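Q: no FASTA, just this:
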């Protein structure tokens, strides 16, 4: 039994797919299948049920899984202990972000970290908040900048770095264009242009509407605030935007802070509350936590 076989087994279990596990491990899919079949031959029992559209654990596989995870965690812990004692900073870290947040000067922070620790490889990935939070909990991402609603995601620690009001933005000819502010109730019945579910700003909107008994009518969704602004500028609805994104289009749109209740969006640095982190990951988290709040 080899550690590589256990690593492949855990990856296929978590991804419920040989193909996705192979992509995650950066190896060929036939190699993953061959190693797991060899592990099954050594144990004398099938660990995975391959008969359905997704791969599932057999009863034996479910019994073996915690031991496989424990073995991999023990090896990782041993490596971390050696790195701690030798003061060696190397390896690979992954930072996730919902957007390339210019006000935080992420490129400058990453450049300074790379100068101090040139042997650490850094990957930057951009996803929505729900996907990033899942990646943090699974250990695929070391730290991330998330958009938060009322409560931080379970299993994560967070530090708020940006807090700003949420605005409604409309084209100059829209019937709401003359208002200096707008209430949540006044948005009822109007077509909204919003980020999709899984994003923090959408969660802020939906939680506030649920508390106020308002049913939002989201007519258009887009993954980037600039796209929302452009859709609103063409008269397709009321864009729901963070203040910084709204003010970038002040010449094209009429902006109204949402009041009664006041909606506020937060960007937070997040990292896994439990589980081993490499010295490199801890160093990058410490560097990111030192960023001044905006």
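A: In hand now; what should we look at? For clarity, every value in this text was computed on a predicted model and none was experimentally measured. Numbers count the residues shown, from 1 in each chain.
Q: Please make it C-alpha for all contacts and neighbour counts, starting now.
A: Noted.
Q: Pull out the buried positions in stretch 143-159.
A: Of the residues in stretch 143-159, those buried by neighbour count under the rule 16 or more other CA atoms under 10 Å are 143, 144, 145, 146, 147, 148, 149, 152, 153, 156, 158, 159.
Q: For the first one, list the residues it contacts.
A: I take that to be residue 143. 94, 95, 96, 136, 269, 270, 271, 272, 281, 285 (CA atoms under 8 Å, 6 or more residues apart in numbering).
Q: Which residue, neighbours along the chain excluded, lies closest to the last one?
A: What that stands for is residue 285. Excluding the flanking residues, the one nearest residue 285 by CA to CA, 6 or more residues apart in numbering is residue 143, at 6.6 Å.
Q: Pull out the buried positions in stretch 21-37.
A: Buried residues in stretch 21-37, counted by 16+ other CA under 10 Å: 21, 22, 29, 32, 33, 35, 36, 37.
Q: Take these and write them to JSON lines, including distance to residue 5 and secondary structure.
A: Listed next are the buried residues of stretch 21-37 as JSON lines, based on distance: CA to CA, whole Å; DSSP: H, G, I helix; E, B strand; the rest coil:
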{"residue": "21", "distance to residue 5": "12", "secondary structure": "helix"}
{"residue": "22", "distance to residue 5": "12", "secondary structure": "helix"}
{"residue": "29", "distance to residue 5": "13", "secondary structure": "helix"}
{"residue": "32", "distance to residue 5": "8", "secondary structure": "helix"}
{"residue": "33", "distance to residue 5": "10", "secondary structure": "helix"}
{"residue": "35", "distance to residue 5": "6", "secondary structure": "helix"}
{"residue": "36", "distance to residue 5": "6", "secondary structure": "helix"}
{"residue": "37", "distance to residue 5": "9", "secondary structure": "helix"}
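Q: One more to weigh against that first structure:
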């Protein structure tokens, strides 16, 4: 059809052949083949030239439309590959959203303002499910085990837990506490059942005790309020202490020190896409100085 369009545009077989870089006989053969396939005459001779029949004009018009669509598709693909357009679906857990994802997206959008972002929280039961199923491009997760098949984990930062005590507590003047020193204290819970709470419980088990929960704060801000009110002590990750309550004191712990390891989870099949790589780089650029400025 593109050969027929060239003949119609140039007014002769020889002129079309020159424009296309074909021989005149090759052009004639392709037009003849198209006439057999369509079962109708597409060109008629007039003197030394040719002119299109009604059917020829119709197909030449469609060929022009196809050319435009191919060009538009090529331009759209180039824009997508260059990051001028497109969409990234990003999932994250709550504390990572405010402390890590938000500033990283600000960095990313300065370079890729045309990329639309679909943001949302990870599934609390299985934070990798949307990445594995192809419904999310990237998820910020915390985990210690190996990546499941088909998922690549890129380390972002370690998020250590800190002891949070009421101001005026007998241990509040210490910079570092042995976790076992909190064994007899009432505790304020800060997390729902799940991997984060399990991490705290496992650390306490390793220190030789199971914390006696006096009140469940359900989230980090509320938990700090309960600690400040003197209802107990707590262990909170550093990312959960970005908004620190004025009525608490924060200390490092050891023996052991619980640590959440934060990763960007990406499907292996999507790894290498420039825009996705730029988002991972932005996350790492934000996480690096945050790790260097840990609370002590």
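A: Great, that's in hand. Quick caveat, the model's predicted, so the values are computed rather than measured.
Q: OK, contacts around the nearest residue to residue 148 of the first structure once chain neighbours are set aside?
A: Distances taken as CA to CA, 6+ apart put residue 200 closest to residue 148 of the first structure, at 4.7 Å, once the chain neighbours are dropped. By CA under 8 Å, 6+ apart, the contact set of residue 200 of the first structure is 129, 146, 147, 148, 149, 265.
Q: Out of those, which comes closest to residue 252 of the first structure?
A: residue 265 (22.6 Å; CA to CA).
Q: isn't there a strand covering the closest one?
A: Yes. Assigned with DSSP: H, G, I helix; E, B strand; the rest coil, residue 265 of the first structure falls within a strand.
Q: Map it across to the second structure for me.
A: The alignment partner of residue 265 of the first structure in the second structure, by TM-score structural alignment, is residue 260.
Q: Leaving out chain neighbours, which residue sits closest to that match?
A: Spatial nearest neighbour of residue 260 of the second structure, chain neighbours left out: residue 159 (4.9 Å); criterion: CA to CA, 6+ apart.
Q: which SS class is the one you found?
A: Classification of residue 159 of the second structure using three-state DSSP returns strand.
Q: how about the helices in the second structure?
A: With DSSP state H, the ranges of helices along the second structure come out as 2-10, 13-20, 24-38, 54-82, 94-96, 102-111, 129-132, 195-206, 220-228, 274-292.
Q: hey, which of those is tucked in deepest?
A: Mean neighbour count (mean count of other CA atoms under 10 Å) peaks for helix 220-228 among these, with a mean of 23.
Q: Off-centre distance for that one?
A: From the chain centre to the centre of helix 220-228 of the second structure is a distance of 31 Å (CA atoms, centre = their mean, to the nearest Å).
Q: Contacts for that helix next, please.
A: 164-167, 188-191, 215-217, 232-234, 236, 240-241, 243-248.
Q: matching residues in the first structure for it?
A: Mapped onto the first structure using TM-score structural alignment, helix 220-228 of the second structure spans residues 225-233.
Q: likewise stretch 27-46 of the second structure?
A: Mapping stretch 27-46 of the second structure onto the first structure (TM-score structural alignment) gives no aligned residues.
Q: give me every residue that touches the match of residue 265 of the first structure.
A: Residue 260 of the second structure neighbours (CA under 8 Å, 6+ apart): 142, 143, 144, 158, 159, 160, 161, 196, 199, 237.
Q: Of those residues, which ones are shared with the first structure?
A: Compared against the first structure with both residues aligned by TM-score structural alignment, their matches' CA atoms under 8 Å, the contacts of residue 260 of the second structure retain 142, 143, 158, 159, 160, 161, 196, 199, 237.
Q: what's the nearest residue to the aligned partner of the fifth one in the first structure if we skip its chain neighbours?
A: In this case it means residue 160 of the second structure. If you follow residue 160 of the second structure across to the first structure using TM-score structural alignment, you land on residue 165. Spatial nearest neighbour of residue 165 of the first structure, chain neighbours left out: residue 264 (4.4 Å); criterion: CA to CA, 6+ apart.
Q: thought the one you found was touching residue 150?
A: No. Contact criterion CA atoms under 8 Å: residue 264 of the first structure and residue 150 do not qualify, at 9.4 Å.
Q: Overlap of the contact sets of the two?
A: residue 204.
Q: in the stretch 101-250 of the first structure, which spans are strands?
A: Remark: strands assigned in the stretch 101-250 of the first structure by DSSP state E, counting those that start in this stretch are 120-126, 143-148, 156-170, 182-183, 191-194, 217-221, 238-242.
Q: could I get the ones you listed as JSON lines with distance to residue 209 of the first structure?
A: Converted to JSON lines, these look like this (distance: least, CA to CA, whole Å):
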{"stretch": "strand 120-126", "distance to residue 209 of the first structure": "28"}
{"stretch": "strand 143-148", "distance to residue 209 of the first structure": "16"}
{"stretch": "strand 156-170", "distance to residue 209 of the first structure": "13"}
{"stretch": "strand 182-183", "distance to residue 209 of the first structure": "11"}
{"stretch": "strand 191-194", "distance to residue 209 of the first structure": "13"}
{"stretch": "strand 217-221", "distance to residue 209 of the first structure": "11"}
{"stretch": "strand 238-242", "distance to residue 209 of the first structure": "13"}
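Q: out of the ones you listed, which comes closest to residue 62 of the first structure?
A: The closest of those to residue 62 of the first structure is strand 156-170. By CA to CA, the value is 25.9 Å.
Q: Show me what counts as buried in that closest one.
A: Buried residues in strand 156-170 of the first structure (16+ other CA under 10 Å): 156, 158-163, 165-170.
Q: just those now: which is nearest residue 211 of the first structure?
A: residue 166 (16.5 Å).
Q: ok, how many other residues are close to the closest residue to the closest one other than its chain neighbours?
A: Spatially, and ignoring its direct neighbours in sequence, residue 166 of the first structure is nearest to residue 242 (4.6 Å; CA to CA, 6+ apart). By other CA atoms under 10 Å, 21 other residues sit near residue 242 of the first structure.
Q: And the helices of the second structure: which comes nearest residue 172 of the second structure?
A: helix 220-228 (12.0 Å).
Q: and that closest one, how far from the first structure on average?
A: In the superposition with the first structure, the average deviation recorded for helix 220-228 of the second structure is 2.0 Å (mean CA distance after the TM-score superposition for the first structure).
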